[in-house]
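Asker: Sharing a model that was predicted from the sequence below.
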Amino acid sequence: MMRSILVGILAVMAVGIGFLTFQWYQQQNTPRSFGVPFALVDQNGQTITEAAFKGGPTAVFFGFTHCPEVCPTTLFELDGWLDQMGSEGEDIKAYFVSVDPERDTPEVMKAYLGNFSDRITGITGTPEQIAEMAKGFSIYARKVDLEGGDYTMDHTASIILLDSAGDFFGTIAYEENPDTALAKLKRLANET
């Protein structure tokens, strides 16, 4: 009798372990988009979700409008590379996500991006929403207090490239060789 109970317990344990292993395997092999789900607003005040990062190649840059050098340089270069690509890059969607939503309202984002490009869409939201999105995209962002009560933002300075499924495709580093950056964008455009 005791032997039957022990065999029964072992059988239940084996089935349980098999089920857990199957679930783990399924999670590891199910295609998942890079990042996290989000519902923010674009520069026109319209709701934008992670669905915008799917259906075509995408370039995403996290920064802020009061940035003295990195952000304007990156946005200027990205717009230039997309222009250089001509029709080859026309399907690449480009987004600028604010890491400083306290100052970067949709109106501020629209005016700021108007100085660089009509192809790059600004995205903002509440500080909590932006912090969650940044964390989900492995973006570092931190408020740095300055003298006189002002502040700046320290943040990741790379452009994230996503394929048409919204999966991570690569990055373009700040001050990357322009030919290398252009080659990465061409590969992205042709791969998806």
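Answerer: Done, it's in.
Asker: hey, let's count contacts and neighbours off CA atoms from now on
Answerer: Will do.
Asker: need the longest helix for this structure.
Answerer: Secondary structure of the chain per DSSP state H: the longest helix is helix 2-28.
Asker: Kindly spell out which helices and strands sit in contact with the next helix or strand after that helix.
Answerer: Later in the chain than helix 2-28, the nearest helix or strand by DSSP states H and E is strand 39-42. Strand 39-42 sits against strand 47-49, strand 120-124, with contacts defined as 3 or more CA pairs under 8 Å, 6 or more residues apart in numbering; DSSP states H and E.
Asker: what about these, which gets the closest to residue 153?
Answerer: When the helices and strands packed on strand 39-42 are compared by CA to CA, strand 120-124 sits nearest residue 153, at 14.9 Å.
Asker: got another, please set it beside the one above:
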Amino acid sequence: MKPGAMTYLKRRIAPIALALSLTAALGACQQSTVEAPPLEGAQIGGPFTLSDKDGKTVTWDSFKGKWRIVYFGYTFCPDACPMDVQAMMRGFSSFEKAHAAEAQKVQPIFITIDPERDTREVVGEWTGAFGPRLYGLTGSPEQIKQAANAFAVYYKKGESTPGGYLMDHSRTAFLLDPDGKPIAMLPVDKGPEAVSAELTKWVK
């Protein structure tokens, strides 16, 4: 190839190469800004069979296709559970007001870890105090254990006292996607606004 032709070719290729390199760099930059879910790949969530307030049998697959918020607690809890669930549901309510369509795809779920006292009627009444969207579930001790193990939730019955016994348990509100895959833990300890912001971040 003649020197002149080589120079001409270089002049034609250079802008194209520059454009391609800029496009690749932009693509890499955009990819790096996509945040992976905090719980991506975690072994959280799985099969269970429980009952709702009406005695209807409910399984994990009953919520397939829905985003799910799952919290384990008990209705006789004097402080932690009511505060957590209140923050969770107020945050959800704020999210629902701002993103009505997306909120319809979300199911908040409360699962008791105290089946001895938390009958389906008790759970139904307790969850109803936090709004109609919170779905309460209970079951036999074996069923509750299966559900808690699926979510790596710790709980233990405390010693009896004149006022009854307390339950020691972990405090986590899990957010799972429509396929049941864990996405994040909702910051109920930081209040409703933080919960709403986290839902807005992930639920699309």
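Answerer: That came through fine. In this text, all values refer to a predicted model and were calculated from it rather than measured experimentally.
Asker: Switch the helices and strands packed on strand 39-42 of the first structure over to CSV; also include mean neighbour count.
Answerer: Output for those, formatted as CSV (neighbours: other CA atoms under 10 Å):
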stretch, mean neighbour count
strand 47-49, 15
strand 120-124, 25
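Asker: Any chance of CSV for those strands, columns distance to residue 145 of the first structure?
Answerer: As requested, these are exported to CSV (distance: least, CA to CA, whole Å):
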stretch, distance to residue 145 of the first structure
strand 47-49, 30
strand 120-124, 21
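Asker: For the residue nearest the centre of the second structure, list the residues it contacts.
Answerer: The second structure has residue 175 as the residue nearest its centroid, 0.3 Å off, counting by CA atoms, centre = their mean. Residues in contact with residue 175 of the second structure (CA atoms under 8 Å, 6 or more residues apart in numbering) are 67-70, 182-186.
Asker: Quick one: the strands in the first structure, in order.
Answerer: Taking DSSP state E, the strands of the first structure run over residues 39-42, 47-49, 58-63, 93-98, 120-124, 141-145, 151-155, 159-162, 168-172.
Asker: mind checking which of those strands is nearest residue 22 of the first structure?
Answerer: Nearest of those (CA to CA): strand 168-172, 25.4 Å.
Asker: so how much does that closest one differ from the second structure once superposed?
Answerer: By mean CA distance after the TM-score superposition for the first structure, the fitted strand 168-172 of the first structure averages 0.8 Å away from its aligned residues in the second structure.
Asker: Give me the contacts around that strand.
Answerer: Outside strand 168-172 of the first structure, the residues that touch it by CA under 8 Å, 6+ apart are 33-34, 158-163, 181, 184, 188.
Asker: Same check on stretch 91-99 of the second structure?
Answerer: Residues contacting stretch 91-99 of the second structure (CA under 8 Å, 6+ apart): 102-104, 191-197, 199-200.
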